[in-house]
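here are the coordinates; sequence isn't available:
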């Protein structure tokens, strides 16, 4: 403990800590674990993680609060995701406003138990540390603390998705935006449309590096999640109190779907029968045709998606809506006839009509539509929420119009952007976004009215994987910056409106040891290790300050 009683190493930082009088507590092999109603999943998690790492069986207790016990209780006097963790000489008690609050308190307990508690099994001489008498009072700033992982450009194996969910939970992040479809690959099994995975999940080769690179990986590439895989992922996330936002892209970023079912494309403009899932990166010109057949097709897709992602874990369905080139619609007699039939002004309003159709369709089934901020173009669907990625502007406009917003501006929280300006950064993309840059990100723009600010329901970091071919590359781009983002999303902005980066760096010294124990291939503070570099593979670094900050 520090002189003022604050734990030196908790990430994200809690609301408050105190050091009451009394002795500490040392968990041992006789330490028991009491799980009150609703906390059973947290008890299972504690035994499987900290218990296994420290060699503690944590046998079930029959009553709460016994000497030498860890007690988990739901206490609805606390905030829904808030918790109170108390360490005394008798043991540990964690109370949460909901089962999720108890789980976040258990995550804090694991941090207090030391980096050794993040290993899979005890090492030589591992012994539980003595916990100082401590009271932690905590609750999150935002209810939406999210991370998007793009599994379309480069596929993430199911076991690595489960690992990624564990990493989100370890940082008290509670929303997993699952980017399942794009031009380069369709990653979710849809039984009524089997070609989506038979054809759409595989490409013949992949660009190696940025799209301007002249290098290719000539190996066929692909993969997808079966419906049983998806159910497993959903159950795993639910145990960790993580919601999932599945994304099915409409109407752009759809070349893989059109390659599988050519009739979905603008067949009066291009020969869609010759298409394959895209081998390159960027924005494909091939977009969905605005036909009744397309609407029915995607309604069928979404019916299976809704069955796989129940409403309690996936209240929002993401439909993309971004980067939809209108050239084919402008040249298509079918699209122009649809515009005339509906009395629309232009192609932007045609896209808006498609978005509104699915907004109504999802609302009728108890779900909410969310899309990238391009869904504002041509008029925003009444019940839709917005992922504001092109800066703050789209989010501000949506919030002022009364729509909920998740702030994820690329200038701040696109973790595919490079972390340093040095020549050794692997395949450097975009502007420099350092650990400190991410730590100083503020999701609620200054000057936003209180009414509009209330519509900023949270924030999200995005991980696009064009140049992330394997798990280690995702680790490198995500960490340690995701730890900084987690604190932005969880911890309230201080009254000074300036976060203490020096204090965060000090706490990160311990957090790096936790990441080491978890096997995370993060970017070291001193720069990439030799095996993390990618010499000779082109990126696309941009110079200067990012615009639209």
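Right, received. Where do you want to start? Computed from a prediction, not measured in an experiment: that's the story for all the values here.

alpha carbons only for contacts and neighbour counts from here, please
OK.

can you classify residue 506 as helix, strand or coil?
When classified by DSSP: H, G, I helix; E, B strand; the rest coil, residue 506 comes out as helix.

mind checking the end-to-end distance for stretch 283-299?
With CA to CA, to the nearest Å as the measure, stretch 283-299 spans 24 Å from end to end.

below is an additional structure, to be compared with the one above:
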């Protein structure tokens, strides 16, 4: 028997094939266990547009039944399709939802279209699928700072995540180049900080700019809508507010937060910025107030506090910052970042939440509840897990989807090393060398979509897909790999993406309108990247 005869993605844990098929028709009925009504309505809404079938609810012996099963675990489901009936059973509502996603994939790809499709026989093969996720954190980080994505595009992206059984959207909401979330107590964060006068067009210090203002932000009502929309699809939204570096947009709005305290504009360049927050108690209080509003908007466990790429130069050169070190009993300027992160942690933890930061936060002592995003290779994951911290693995060489997808000269604005679908499929979020106890701290992983050079939803499609299909399978399915089998299922899955309208990268390379001729980017060789990572590893280990 082939590795899988069902074109499902991600690959389920177990499948059995049976004779016959279930035929969806205008007479098909739907029922559900009490409490599963939102999931049932979601399935009804997914099946109706392309088929034109209403799928009326029937409390009796319905054709499609959605059921809770206490014998199944969290997010676990079974799907049984026979010629006369479909049963989706889940250990919880999320499990039933994931079973419904699998059912949709068993139908013709046209089921994903949003208007009636004529001439299609809406049949699903008889089978039994038993499935559950490998990891609890199956995520995507979307940077909406460097290039703003309107709310409608966020909602569309959430739908695409749900289609792939991803469950965590990490929204990178603030940085040097913009502040994207309304904070009522500090209105200038968006009045001033959400807008920059122009945007860098290429990489490097000599790169030109487009001379065109750019900006946007989400109102608090927008955020509530995004969070609720995601929750209905069993996706948690994790906000990230950068501290104490990557903060020039905040400094443009409130200069008193900075070390130098003078007026500046929202940053128009890419790369690491030397302007950082000062370490006064008043600045800590400011960001505590910001996080209070953020926690009111985002009900999930994890609150991102950044912590990455924070230069210490301004602190070291500033007499008041050096004086603060003495006041706080700190021996090194590096300890100021640790102290600042600890203040955020204390405040956020007091509200029953957990901080989530990039692996630079490992450079100092952390509270046990701090969760680490390991992006500089897997060394941070090893270090954090061994120290008892939960970890989300997103190493740049396997999970940074702003990286170019081949060596082709036509790749748009090529960044760093090539990262192919096959490379992503080969990713294992559990680094070798961990004890079984430490392995339990690996929550899962995520793909990171930084948007310096992703300046439109069309380019987001190109950079995300189909690599995000591979990441979804890595994070859901068992660790065993079969690249030919995956490739066969992916080929079938692309027809679903076509139906949804995703402008994914073709296997042959970018289409003419996906190219960006004349913008050289910042490509690296594998050897250059390996040397850079080796330096990072040495700094982490020290």
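Arrived safely. Keep in mind it's a predicted model, so treat the numbers as computed, not measured.

after superposing, what score do the chains get?
Put the two chains on top of each other and the TM-score (TM-score structural alignment, normalised by the length of the second structure) is 0.96; 531 aligned residues with a CA RMSD of 1.3 Å.

what sits against the residue nearest to the spatial centre of the first structure?
Centroid-nearest residue in the first structure, with CA atoms, centre = their mean: residue 147, separated by 1.6 Å. Taking CA atoms under 8 Å, 6 or more residues apart in numbering, we find residue 147 of the first structure in contact with 168, 173, 175-177, 460-463.

residue in the second structure matching it?
Alignment note (TM-score structural alignment): residue 147 of the first structure maps to residue 140 of the second structure.

quick one: its match from residue 165 of the second structure, how far?
Look at residue 140 of the second structure and residue 165 of the second structure: by CA to CA, they are 11 Å apart.

just to revisit the earlier point, which of the contacts of residue 147 of the first structure fall within helices?
Mapping the contacts of residue 147 of the first structure onto helices (DSSP state H) picks out residue 168.

in strands, which of the contacts of residue 147 of the first structure fall?
Counted as lying in strands by DSSP state E, out of the contacts of residue 147 of the first structure, are 175-177, 460-463.

of those, just the buried ones, PyMOL syntax please.
To isolate the buried ones among these in PyMOL, judged by 16 or more other CA atoms under 10 Å, type:
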select buried, resi 175+176+177+460+461+462+463
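
distance to residue 527 of the first structure for the ones in strands among the contacts of residue 147 of the first structure - can I get that in JSON lines?
Formatted as JSON lines, these follow (distance: CA to CA, whole Å):
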{"residue": "175", "distance to residue 527 of the first structure": "29"}
{"residue": "176", "distance to residue 527 of the first structure": "28"}
{"residue": "177", "distance to residue 527 of the first structure": "29"}
{"residue": "460", "distance to residue 527 of the first structure": "25"}
{"residue": "461", "distance to residue 527 of the first structure": "22"}
{"residue": "462", "distance to residue 527 of the first structure": "22"}
{"residue": "463", "distance to residue 527 of the first structure": "20"}
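
pick out the most distant pair among the ones in strands among the contacts of residue 147 of the first structure.
175 and 463 (13.6 Å; CA to CA).

contacts only, for the equivalent of residue 367 of the first structure over in the second structure.
Residue pairing (TM-score structural alignment): residue 367 of the first structure is matched to residue 353 of the second structure. By CA under 8 Å, 6+ apart, residue 353 of the second structure lies in contact with 300-303.

mind putting those into a markdown table with secondary structure and neighbour count?
Below are the contacts of residue 353 of the second structure laid out as a markdown table (DSSP: H, G, I helix; E, B strand; the rest coil; neighbours: other CA atoms under 10 Å):
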| residue | secondary structure | neighbour count |
| --- | --- | --- |
| 300 | coil | 16 |
| 301 | coil | 16 |
| 302 | strand | 24 |
| 303 | strand | 27 |
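
ok, those residues vs residue 333 of the second structure, which is closest?
Ranked by distance to residue 333 of the second structure (CA to CA), the contacts of residue 353 of the second structure are led by residue 303 at 25.5 Å.

can you count the residues close to the residue lying closest to residue 281 of the first structure once chain neighbours are set aside?
Distances taken as CA to CA, 6 or more residues apart in numbering place residue 211 nearest to residue 281 of the first structure, at 5.3 Å, with adjacent residues excluded. Neighbourhood size, residue 211 of the first structure [other CA atoms under 10 Å]: 19.

distance check, residue 211 of the first structure against residue 47 of the first structure.
According to CA to CA, residue 211 of the first structure stands 46 Å off from residue 47 of the first structure.

equivalent analysis for residue 123 of the first structure, please.
As judged by CA to CA, residue 123 of the first structure and residue 47 of the first structure stand 17 Å apart.

gap between the match of residue 367 of the first structure and residue 443 of the second structure?
Distance, residue 353 of the second structure to residue 443 of the second structure, using CA to CA: 16 Å.

against the first structure, where does stretch 383-394 of the second structure fall?
The aligned range for stretch 383-394 of the second structure in the first structure is 397-408, by TM-score structural alignment.
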